[in-house]
Each structure stands twice: as structure tokens, then as C-alpha cells.
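Chemist: Below is the sequence, then the predicted model.
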Amino acid sequence: MSTPVSTAMPDTAATRQPIGAKAIAAITIGSGLEFYDFSVYSFFATLIGRQFFPVESTLGQLLLSLATFGVGFGMRPIGGLVLGAYADRVGRKPAMMLTLWLMALGSLLFTIAPTYAQIGVFAPLIIVLARLIQGFAIGGEVGASTAMLMEHADDRSRGFYGSWQLFSQGLSFLLGALVALALSSSLPPEALESWGWRVPFALGMLVIPVGIYIRRHLKETAAEQGHEAFSSVRVIFTGYRRLIVTGVLLVIGSTASSYIVLDYMTNYTVTVLHLPMTMGTTAACLGALVQISLSIWAGRLSDRIGRRRTIALGSIPMLLLIYPAFMLMNQFPTLGMLLAVSLVTTLLLVLITVPTLVLVTELFPRAIRATGLSIIYCLGVSVFGGFAQFFATGLIGLTGNNNAPALYVMACLCLTLIGLAMVKETAGKPLD
């Protein structure tokens, strides 16, 4: 099932040394920026569609905008292979520094891109290029940063350490939602459509120099080895193929649930429920608060009762409740119902996402950990997460059923339960 990997281990005391809030923030800031950028893109997808995709149908504009959102995910597997191998060969720190610079470039393109009315077909091409650059960067970011986080933990605290990754993503999602809510509430529609939607991307760029500065002071945790470029990729695809399949199945359910429950809700509120954007954004803010509040608890819970049991505690109720939740939103399209659905579904989502990320990271030895996690994360997220909103909107158009997004989530959760049955428990066991 696995091929032996030579791992000249760094000093154990150094790698298991507890780290403080500053170091945790430095490690997770890249993934946080990912969720910030993705959240503001999701909130303004309808406006971006009108600016860059001049088709007559509002649904068509949204579909093209969401397809552009998903295009960036297509670059994730490539970024995962290249940057994951780089992180395992050269180190976690250099890889994470590079991803921040690439994220900055992508955000800059969003900030300055001319519209279709100004330069024609080159406008959507610039937006697509920005998403490709960001997708490539994030493809390697998650593997390197999560590996570094958990390599600071002992066998009884890896769930706790890994949960900070999801905590940072929830915090960044909340920040993106609040910025979108502030802009949509304070600016007239004309100003919001012409320039207001660019402001969140410009603000995101300001965080990147801070992240680069604090990341310079991190201690490297990668194995000290001199293997050739991409040897970790070769080892994984020759000796760990079954783990790749299992890991991808595990990731599918969590990523589909995440992008529907959190990211898609604002566009769904506006396009399908015909409610003000502020109502959908408010529900998204509540969901982010739930993720922030419960991520650390979910990580500790998985340390105590196991990763598999915690994932099942979230996946099975989500599978049973997601369709009734969409039915209730369509039957009673009020702010109170949106908030209730957001509260319940995000609680279950946290129980799925936190232990899934930790479990998948634990599947591989240190020498190929960043590459293995990057490959699994990118393959699972690229299609089932990146195009989740596109699939959900398309299913509504094809079936005429406004509850169709729930069917997509249910199908993905069934695949995750298959993956859960294929994997062994890793909590409390030696990582290397």
C-alpha cells in the first residue's frame, strides 16, 4: 500500500514545541486570504457577471461569473503538485511565502481589471487569469501550512492544531462578509457596481505584506532531505494511490457542503429567493461566526473521540437535513429562516470540515505530507468545490427545482461516507 520514504527527521523537541498565537496566525494567513478573496467574489458574483459577461440573461451572467470562480480551482491540482513538492523538498516556509506573493498578484488584477465595456473580450480574460493565478497559489498553500501546523503538535493535540486552519478561514470569511455587507449597505447601487466591488480585493492586498513579515520568523518543520524535484509526487502516485482515492472521497463532502452552505447562500438569496443582498450576507456572517466559535471545539472533540466518529456526527445529520432546510427557505423566505438554516447547517459543517482536514493530513509521512495533502485537497476541491455554485445554479435551471443545490450536497456526502468506511482511525496514533 505504501512505498518506504526516507525521512531524516528534524529535532523532535523543536518540532513538537508549542507555538503561540503569532505563529499560528503566520501559518494560517494564506488560507485565510483564500477564504477572504473567495467570499467577496461570491458576494459580488452577480455584479461581476454584469461587468464582465455581457449576456442578456441574469442567470447566464451569474453562471459565467461562477464558472470563472470555478476556473481557478482547475489550477489547484497543478499548484498542489508543483508547490507541494517544493514545500517537501525546499521547506514549508519558502512555499508559503511564494503563495502569498501569487495571491497578491491575483488580487491586484481583480482590483485594476477594466470592464467589458472598456476593453471588450480582454476584460473577462484578465479576470480568468487572476483566478488561475490564485488557484495555483492556493493549491500549494493548504498543504504546506496545514502540514506545518500539525508538525508542531503531539499525538494528542493534532486536531486542536489543525482546527486553527478552519478557524482562520472562518474569520477571514466573516471579514469578507462584513466588508461586503458594509459596502452594499452604504453605497448606492450604481457606485457599488462601478467601483465598490473592487474595494474588498484592494483591502485584501494590504494583509499580504503583514503575512510575509510574520512568516519570516517561523521555524521550519520539513524533513531535512535532498531528494530531487517532484520525487515526492512520484512516490505518492506509485505507493499511495489508494490513500489518494480515499482522501479525495473524504474531501468531496466537506468541500461541497462548505461552498453551498457558506459561499453560495448570498447569490441564492438574491437570484432564487429574490431577497435583498444584505439578508443573504447577514446569514453568511452568522455562518462564519458559528465556524469561528466551534472550529477549535471540533478539533478537540476529534482528538478525544476520533476523526471518523466526529466526521460521521456531522455528515449523517447534514445528509438528512440539507434538503428540508432548502425547502423551508423557499417556503418561508425570511431573514429569520435564513439565519436558522445557516446556524444549523454550519454547526454540522464544522464537524465535517475540521476533522477531515486533520485526518487527510495524517495519512502521509512527513517527507511527502505537503504534497500528499495538496494533491488530495486540490483534486477534491477543484471540481466539487470550485464548481459547486455553478452546478447548483445549473441544476436549478435544468430541473426547475429551487431545492436542487441540496441534492448536490447529498450526493457528495454519500461519497464521503464511502471514503470514511475505507480509512482507519488516526487520532492519538504516532504521526511519523
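Modeler: That came through, no problem. Numbers count the residues shown, from 1 in each chain.
Chemist: rest of the way, CA atoms for contacts and neighbours
Modeler: Fine.
Chemist: where does residue 3 land in three-state SS?
Modeler: Here residue 3 is coil, with the state taken from DSSP: H, G, I helix; E, B strand; the rest coil.
Chemist: Can you give me every residue that contacts it?
Modeler: Residues in contact with residue 3 (CA atoms under 8 Å, 6 or more residues apart in numbering) are 235, 238, 239, 240.
Chemist: what does the helix or strand hosting residue 208 rub up against?
Modeler: Assigned by DSSP states H and E, residue 208 belongs to helix 199-215. With CA under 8 Å, 6+ apart as the test, helix 199-215 has contacts from 22-23, 26-27, 29-30, 33, 36-37, 40, 93, 97, 100-101, 104, 107-108, 110-111, 176, 179-180.
Chemist: Relative to the whole chain's centre, how far out is it?
Modeler: Distance of helix 199-215 from the chain centroid (CA atoms, centre = their mean, to the nearest Å) equals 18 Å.
Chemist: before we go on, here's another structure to hold up against the first:
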Amino acid sequence: MNTEQNYSETQQDTPPKRKITLEDVKTLSLSALGGALEFYDFVIFVYFANVVGSLFFPADMPEWMRQVQTYGIFAAGYLARPLGGIIMAHFGDLLGRKRMFMLSIFLMAVPTMAIGLMPTYESIGLAAPLLLLLCRVLQGAAIGGEAPGAWVFVTEHVSKRHIGLACGTLSAGLVAGILIGSLVATGIHSAYSAEDIHSYGWRIPFLLGGVFGFVTMYLRRWLHETPIFKAMQEHKQLAEELPIKTVLKEHLPSVLVSMAVTWVLTAAIVVTILMTPSLLQKIVHLDPTTSLEANSVAIVFILIGCLVSGSLADRFGNGPIMAIFSIGLGASFWAFYGTMLHDTTYLFPMYAIVGFFVGIVGVVPAIAVKSFPAAIRFSGLSFSYNVAYAIFGGTTPMLVSAMIAENVMSPVYYVAAVCSVGIIASAAVIRFKPRLDLATGNA
């Protein structure tokens, strides 16, 4: 019996038009809140990259090299994602979604708090950047299992007609973690002088992150294993061979589509949200507080965009919404960035529009989740998402930083090119919709 048939059997007791229940709301809320706190832990590094770079590398190192080295350590977190994600997904497909959901937050909380307590280069020399690298690798392994596990977890709790909304809601929660990071960074820059931040203030957000992580572990105790996984356990329909082997042998087209849409997600988050505040500070000399405040406004609109894109995907299909948001993202970021180089008068409203279209991250996981049958869903999604994020998300900061030395408009060109990939991927989703739907029993 093939995996599509297996999945359909596990769905027989789930009414296709079941409304969202209070239990669904609880699952979505706790998952989104936990994901927000864990994503805060992962991204807070980039908001203090300049300070961390000055403290964890030699003082006589050229500024450009220090920046590349710092973003290199940032990238290490992304490069570690595939291994951590594949391992946790493997056991998530065989032992249960919830167990890996708990493990991922533990692996995130410990290194985040460790960074906040870590001695700098001045105290321990070369060991400082090496320890920092180790912590980022552990964080990357944790986040590699977190996002795919969370998307699988929530979509297997709701009815199939609400998969888009569930993914959009959870994505909004994950993005809220970036908002918390932006707000904390804004608060630190507002409350402390540059000297105080350099001396001790930079440690505060990492220590907070460690506390957030352990709070998340407590919250997740109240979640239950997904009905679909429990049904597969009862009917002995779990993967009979290595899940990742099945993914690569039987679902390569789904892997390619999922990787393509994940590339769009990385450009949207890494370039337009994580890197843009620093770029505005360096290129147009915008003060840190203003750039971070504008960034916070943009992230609020991402939350709205996630919910809108997810809801629309449930109604009109993933492909058309992916295409519309890809076009909107490329056009709005081009207009925003090009304008900011000459005039920052409309910084806040223009950045808010960009943020809304970054809400494309709400529909991306819905496409990926629907691309794999239940027995190997966690592994398929985790492999595709994390490998794509390692390749594209991990190298993007260094690539854009190097390109911008030659052409100040490089970030715009990069985002526009990746959005074109999103449009092509959306056409593939529309073209192969019956096959992708069959993989989830939603035909």
C-alpha cells in the first residue's frame, strides 16, 4: 500500500469541512507563541552583529573582514540547519512530532544563554569566536527542526481546508519572534549609550532569549501529539525505511518545488527584514533607533500579510497567491530601497508595504506541507526547507555584503531575481496541483 493511500486512511475519521475548534486554537496559539520565542533566540544575533563582531574578533582586523567573519558565524547557524533538521525529522516521523518539538527548544535555549555569558576576545582570545561558532551551530540544529516540525504539527491538527490559515498563523508567530528581537534591540539602543551596549548591554537580549526558551519548554508541555501521527501509529503505517531515503527516491519533484519557494522565503526575511536596518544605517547613515523602529513597523505588517496570504491560499489556491505576493514583494522592495537611497521621508509607510508582501512566508509552508504524504512529511519538509535555507539563507548576507561594494542596488536586484523564481515555482504548483494535493489526501 503506498503512502498516499495510507494517509487517506488516517484522514477518514477527520471531516473535511470541520470547523476550527477551541483545541485547534489552543494548539495554534501555543505553537505560535513558542515558535516566536525560539525565533527570537535565533535572530537576535543579527541585530547586534556589529557589536558582537567588534568584541569577538581582533581589534586590528579590517572592518570589512570583521563584518564578513561575523556574518560567516551567523551563516554557520544556517549551515547547521539541514543536519539538525534531518535528524529531528527522522525521529519525528518515527517517534512522534511532539517529542522533537520539545527537544528543539532545549537545544536553542542553552546556547543562547551561553552567548550572553560568554567571555570576549579580549579575555580568552581565539577561543571566543570558536565558542561563538559552536553556539551558533547548536542554534542552527535546533531551528532546523523547529520550523518544519511546527508547520507539520499544526497542519496535522486542523482540517485540510484550514491548512493555509494554520501555516499563516504559525508563520506569523515565527515572524513575531523577529519582531520581539527588533523591539528588544530598539529598547537596548534607546536605554543604553553606545559605550554601555559595547560594555555589557549586548548581553541582555541573549540572556532574555535563554529565559524565553525555558518558558517555551514549559508551555509546550500542554500540547498533544497530532491525531494523524497517532492514527498512523495505531494502524502501523509509519515509514518502513529511512524517511529521508523515501523522500529522495520517490518525491524529488516535491523537494525541488519546496526548495524553490523556500528560497523566496529566505530572500524576503534575510534581505528585506534582517539586513535592511543595518544597510540603511551604513549606506544612508540612518540612526539605529529610527531604522529599528521602521523595521518593527514592517514586521507588524508581515504578521498581517501572513494571515492574509494563508487565508487567501485556502480560498484561491497556493499557486496564484504565491505569484501575487512574489510580484508584490519584488516591486515594493525595489521602490522602497531605491527611494531610501535619496529620500527617507516615507520610510515607515513604504517599509510597511514591503512588510505586508513579506507575508509570502505564510503561504510557502502550505505549499511545502502539501507536497509530501504523512508518513514522510516531517522529513520531506525538513530536508527541503533546511537545505534550501542553508544554501540560500546562509550565504545571502555574505553575498549581498560583497555585491553591495560594487553596486549599492545589489539587494534590490537579488530580491527581484529570487521573486522571479517564486513566480516560476507558483506556475509549477498550479500545473502539478492534482499531484501535490494527492500527496496530502486533499484531491
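Modeler: Received it, and whenever you're ready, just let me know what you need. Bear in mind that the values here come from a model prediction, so they are computed numbers and not experimental data.
Chemist: Could you list the buried residues of stretch 165-172 of the second structure?
Modeler: Neighbour counts using 16 or more other CA atoms under 10 Å place 165, 166, 167, 168, 169, 170, 171, 172 of stretch 165-172 of the second structure among the buried residues.
Chemist: To what extent does it diverge from the first structure after superposition?
Modeler: If you overlay the two and look at stretch 165-172 of the second structure, the average distance to its match in the first structure is 1.2 Å (mean CA distance after the TM-score superposition for the first structure).
Chemist: Where in the first structure does that stretch fall?
Modeler: Using TM-score structural alignment, stretch 165-172 of the second structure lines up with residues 160-167 of the first structure.
Chemist: The aligned partner of residue 211 of the first structure in the second structure - how many residues pack around it?
Modeler: By TM-score structural alignment, residue 211 of the first structure lines up with residue 216 in the second structure. Around residue 216 of the second structure there are 23 other residues, counting by other CA atoms under 10 Å.
Chemist: For the closest residue to residue 169 of the second structure other than its chain neighbours, grab the count of nearby residues.
Modeler: Spatially, and ignoring its direct neighbours in sequence, residue 169 of the second structure is nearest to residue 307 (5.8 Å; CA to CA, 6 or more residues apart in numbering). Residue 307 of the second structure: 25 surrounding residues under other CA under 10 Å.
Chemist: and the closest residue to residue 107 of the second structure other than its chain neighbours, what does it touch?
Modeler: Spatially, and ignoring its direct neighbours in sequence, residue 107 of the second structure is nearest to residue 142 (5.3 Å; CA to CA, 6+ apart). Contacts for residue 142 of the second structure (CA under 8 Å, 6+ apart) come out as 81, 84, 85, 103, 104, 105, 106, 107, 108.
Chemist: counterpart of the third one in the first structure?
Modeler: It stands for residue 85 of the second structure. Residue 85 of the second structure maps onto residue 80 in the first structure, by TM-score structural alignment.
Chemist: Am I right that its match is in contact with residue 140?
Modeler: Yes. Taking contacts as CA atoms under 8 Å, residue 80 of the first structure lies within contact range of residue 140: 4.4 Å.
Chemist: before we move on, the earlier item: just the buried ones out of the contacts of helix 199-215 of the first structure, please.
Modeler: Buried among these by 16+ other CA under 10 Å: 23, 26-27, 29-30, 33, 36-37, 40, 93, 97, 100-101, 104, 107-108, 110-111, 176, 179-180.
Chemist: thinking again about what came up before, so the match of residue 85 of the second structure versus residue 74 of the first structure, what's the distance?
Modeler: 11 Å (CA to CA, to the nearest Å).
Chemist: Who has more neighbours out of the two?
Modeler: Each of residue 80 of the first structure and residue 74 has its neighbours counted (other CA under 10 Å); residue 80 has more, 33 against 22.
Chemist: Tell me the gap between stretch 277-290 of the second structure and the middle of its chain.
Modeler: For stretch 277-290 of the second structure, the distance to the chain centre is 24 Å (CA atoms, centre = their mean).
Chemist: in the first structure, what residues pair with it?
Modeler: The aligned range for stretch 277-290 of the second structure is 266-279, by TM-score structural alignment.
Chemist: same question, stretch 364-383 of the second structure
Modeler: The aligned range for stretch 364-383 of the second structure is 356-375, by TM-score structural alignment.
Chemist: mind checking the end-to-end distance for that stretch?
Modeler: 15 Å.
Chemist: How about the contacts made by the residue nearest to residue 169 of the second structure?
Modeler: 165, 168, 169, 172, 359, 362.
Chemist: again with residue 256 of the first structure
Modeler: By CA under 8 Å, 6+ apart, the contact list for residue 256 of the first structure reads 381, 384, 385, 388, 408, 409, 412.
Chemist: where does it land in three-state SS?
Modeler: Under three-state DSSP, residue 256 of the first structure comes out as helix.
Chemist: Not counting sequence-adjacent ones, nearest residue to it?
Modeler: With CA to CA, 6+ apart, the residue lying closest to residue 256 of the first structure is residue 385, at 5.0 Å.
Chemist: counterpart of that neighbour in the second structure?
Modeler: Using TM-score structural alignment to pair residues, one finds that residue 385 of the first structure aligns to residue 393 in the second structure.
Chemist: Please apply the same query to residue 31 of the first structure.
Modeler: So, by TM-score structural alignment, residue 31 of the first structure is matched to residue 35.
Chemist: Residue 54 of the first structure is in what secondary structure piece?
Modeler: Using DSSP H and E, no helix or strand contains residue 54 of the first structure.
Chemist: Can you tell me how far it is from residue 197 of the first structure?
Modeler: Residue 54 of the first structure is 17 Å from residue 197 of the first structure, by CA to CA.
Chemist: can you check residue 326 of the first structure too?
Modeler: 28 Å.
Chemist: Who has more neighbours out of the two?
Modeler: residue 197 (24 against 20).
Chemist: you'd agree that one is up against residue 45?
Modeler: No. Using CA under 8 Å, residue 197 of the first structure makes no contact with residue 45, being 9.5 Å away.
Chemist: Does the equivalent of residue 346 of the first structure over in the second structure lie in a helix or a strand, and which?
Modeler: Aligned by TM-score structural alignment, residue 346 of the first structure pairs with residue 355 of the second structure. Under the criterion of DSSP H and E, residue 355 of the second structure resides in helix 347-358.
Chemist: So which elements touch that helix?
Modeler: helix 288-316, helix 318-340 (3 or more CA pairs under 8 Å, 6 or more residues apart in numbering; DSSP states H and E).
Chemist: ok, average deviation of that helix from the first structure?
Modeler: Mean for helix 347-358 of the second structure is 1.7 Å (mean CA distance after the TM-score superposition for the first structure).
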